[in-house]
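Engineer: the following comprises the amino acid sequence and a computationally predicted model.
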Amino acid sequence: MSREHRAALRTERVGPPRALVPLAVVAVLFLVLPLVALLVRAPWADLGTILGQPAVAESLGLSLLSAGSATVLCIILGIPLAWCLVALSDAGHDAWHRVIRAFVLVPLVLPPVVGGVALLLLLGRRGLLGAPLAEVAGVTIPFTTVAVVIAQTFVALPFLVMAVEGALAGADRRLDDAAATLGASRWYTFRRVTVPLVAPGIVAGAVLAFARALGEFGATITFAGSLPGVTRTMPITAYLAMQNDPDAAIALSLLLMLVSIVILVALRGRWVGGSAS
C-alpha cells in the first residue's frame, strides 16, 4: 500500500468521539508520568559512580550474559516450534495448533513467580526431573546461573515464537515449493530459503526476547535466588537496593528503561508502528 493511499484512508476515517479524548489523555499520562518521575528523581550527578560500583557492574554483567544466553536458547528452540505451528495450521490440524499455541502463550499471562515455582517443582532437588538428575548425575540446577538462564528462557520464549510464527505465516511459501520442485531437501530449503525469508521476524523476536529476559525478576528470584555474582541480576539488585540505597535502585531502573527505549526504537515499524514506513 502506497503512502498516498494510506494518507487518503486516514483522511476518510471518522475520528473518535470527543468524550473519549480526555480518557485517552489520562491513559497516556498514566503510562508516561511514572517514567517522568524516574527521570526527575534520577541521581544524574552520581550516575557514573553508582553504575561503576562492583556490585552493580557484577549484576549488569551477569544480566547481559544470562539474557544473551537465554536469547540464544530461544532462537534454537523457538524457530523450530514456530515452524511446526505454521505447519500444523497449513495441514489443517487446527485443534493441535490451538492447543500447542495456548501452551506457548501461557508464560505471557502466568505470574512470573508462579513460573518460578513451576520450574522449581520440575527441576528442583525433589522435582520431577530434578530429583533423578541429582541422584544419577549429581547435578542440581536451582540457585545457579544456569537456573537464571532457564527462568529467563521460560518467560522470553513466547516472544520469539510469536514473532517468527507471524513472519512464517506471512512469507511467500511458493519459494519453498519451488526449491522442493528443484530437488532441494526439506532441511536445505529450511536453512537456505525459509530462514532468510523470515530473518526480520527472527531478529525482532530475538530483540524482544532479550529485553524480556533482561527484565525478568519473579521467576528468577523464585527459581534461582539472589546469590551475588551467581544469580543476582539487575532487576533483583534494583529491588534489593530500594531497601537501603534508593539512588542505586533508581540508577539501575534508569538503565533498564534506556535499554527498553533502545529496543522500541530498533523495532519501530514492526511492533510499535503498525506498519513499516
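Structural biologist: Structure received. Numbering: from 1, shown residues only.
Engineer: hey, let's count contacts and neighbours off CA atoms from now on
Structural biologist: Fine.
Engineer: where along the stretch 151-277 of the chain do the helices fall?
Structural biologist: 174-181, 186-189, 195-197, 199-214, 218-223, 234-244, 246-266 (DSSP state H, counting those that start in this stretch).
Engineer: ok, and what's touching the longest one?
Structural biologist: Outside of helix 246-266, the residues within contact range by C-alpha atoms under 8 Å, 6 or more residues apart in numbering are 38-39, 41-43, 47, 50-51, 207-208, 211, 215, 234-235, 237-242, 272.
Engineer: next up, a second structure to put side by side with the first:
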Amino acid sequence: MVLAAAAGVAVLVLPLVALLLATPWGDLPALVADPAVLQALRLSLGTATAATGVSLLVGVPLAWVLAHDDLRGVRLLRALVTVPLVLPPVVGGVALLLLLGRRGLLGGALHAWTGVSVPFTSVAVVLAQVFVSLPFLVLAVEGALRGADRRRALAAQTLGASPGYVLRRVTLPAVAPGVAAGAALCFTRALGEFGATVTFAGSFPGTTRTMPLAVYQAMDTAPDQAVAMSVLLLALSVTVLVALRGRWLGGLPGTGAGTGRRASR
C-alpha cells in the first residue's frame, strides 16, 4: 500500500518538480512583467472573480435545495449539477455555443432582439468559467449544510423566527467556512479553465485570452514565457489552497480539526 501510495504521489508531484526545474528563475521577473502576460493575468483574475461571484449568487441557494432530500427531484438535480465535473470542458464549450451562439437555442433570439452576441466576449469567458466551476462550490456548500447542527435553526423557529431570519442569522453563519471553501475551489477552477473558454470565447488578446490560453499560445513561440506563466498560475493556486487548508478546511464537517473542537465542547 505504501509503495502504491508513493507511486500516486509521484504521478502528482513529479510533473510539478519538472516544471520548477525547467523554470528560468533568473529571467522570471522580466518574463512575468511582460505586458501580454500582465494583460492575460488581469483578465484571468477579473473573470475568475466575476465567475465566483455569480456562482455564489446561484450556487448557495442551489446547495440549500440539494441539502433537503425531502424535496421531489433532488436526486436528479444533484446528478445534473455534477455532470460538468465529468464532462470534457471542450464539450461544455460546444454546448454553450449551441445555446448562446448567434444561431443557438437562446442566442439567436437574443441577437435578433437586442443585437447582443455573447460568444467570443469577456462575458463568454465568465459563463464558461461558471459552467465548469459552479459544481465545486455547490457540492462544498451542500456538504457543509448537511454537516451543520440543525438544532439551532429548529430552536430559532420554535421561538418564532421567520425562515428568512433563520437562514440569514443562523444557517448561513454556521456554514460560512463551507461557503468560503467552495468559493476558493470555484475561483481556482475558474482561474485554470481552458477547454470551454477556448471553444466558446476564443483567444483574443485583452478580451478572452486568459492565462491558460496564453500559456498554450506561448508554448510554440516563447517556451520560457509559457513556463513562467505556468509557475505563476501554480503559485496562485497553491496560495489559495494553502489559505483554504489553514483557515477553512479544518472547520469543515468531517475533518479531524472540526470534529475535535466539537468533541472538546
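Structural biologist: Yep, it's here. Keep in mind that what you see is a predicted model, and the values were worked out from it rather than measured.
Engineer: show me the contacts for residue 57 of structure 1.
Structural biologist: Neighbours of residue 57 of structure 1 in contact, by C-alpha under 8 Å, 6+ apart: residue 51.
Engineer: return the most buried member of the helices of the stretch 151-277 of structure 1.
Structural biologist: By mean neighbour count, with neighbours taken as mean count of other C-alpha atoms under 10 Å, helix 218-223 ranks first of the helices of the stretch 151-277 of structure 1 at a mean of 26.
Engineer: alignment lookup: residue 239 of structure 1 to structure 2.
Structural biologist: Counting by TM-score structural alignment, residue 239 of structure 1 corresponds to residue 216 in structure 2.
Engineer: list the contacts for that match?
Structural biologist: For residue 216 of structure 2, the residues meeting the contact criterion (C-alpha under 8 Å, 6+ apart) are residue 226.
Engineer: hmm, back to that, switch the helices of the stretch 151-277 of structure 1 over to JSON lines; also include distance to residue 164 of structure 1.
Structural biologist: Below are those laid out as JSON lines (distance: least, C-alpha to C-alpha, whole Å):
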{"stretch": "helix 174-181", "distance to residue 164 of structure 1": "16"}
{"stretch": "helix 186-189", "distance to residue 164 of structure 1": "17"}
{"stretch": "helix 195-197", "distance to residue 164 of structure 1": "10"}
{"stretch": "helix 199-214", "distance to residue 164 of structure 1": "5"}
{"stretch": "helix 218-223", "distance to residue 164 of structure 1": "24"}
{"stretch": "helix 234-244", "distance to residue 164 of structure 1": "27"}
{"stretch": "helix 246-266", "distance to residue 164 of structure 1": "17"}
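Engineer: out of these, the one nearest residue 66 of structure 1 is which?
Structural biologist: helix 199-214 (7.9 Å; C-alpha to C-alpha).
Engineer: after superposition, how close is that closest one to structure 2?
Structural biologist: After superposition onto structure 2, the mean distance of helix 199-214 of structure 1 to its aligned counterpart is 0.2 Å, using mean C-alpha distance after the TM-score superposition for structure 1.
Engineer: in structure 2, what residue corresponds to residue 58 of structure 1?
Structural biologist: For residue 58 of structure 1, the residue aligned by TM-score structural alignment is residue 39.
Engineer: same thing with residue 210 of structure 1?
Structural biologist: Using TM-score structural alignment, residue 210 of structure 1 sits opposite residue 187 in structure 2.
Engineer: ok, that match to residue 147 of structure 2 distance?
Structural biologist: 23 Å (C-alpha to C-alpha, to the nearest Å).
Engineer: three-state assignment of the match of residue 58 of structure 1?
Structural biologist: Classification of residue 39 of structure 2 using DSSP: H, G, I helix; E, B strand; the rest coil returns helix.
Engineer: which residues touch the closest residue to it other than its chain neighbours?
Structural biologist: Leaving aside its sequence neighbours, residue 39 of structure 2 sits nearest to residue 206 (C-alpha to C-alpha, 6 or more residues apart in numbering; 6.1 Å). By C-alpha under 8 Å, 6+ apart, the residues touching residue 206 of structure 2 are 39, 40, 43.
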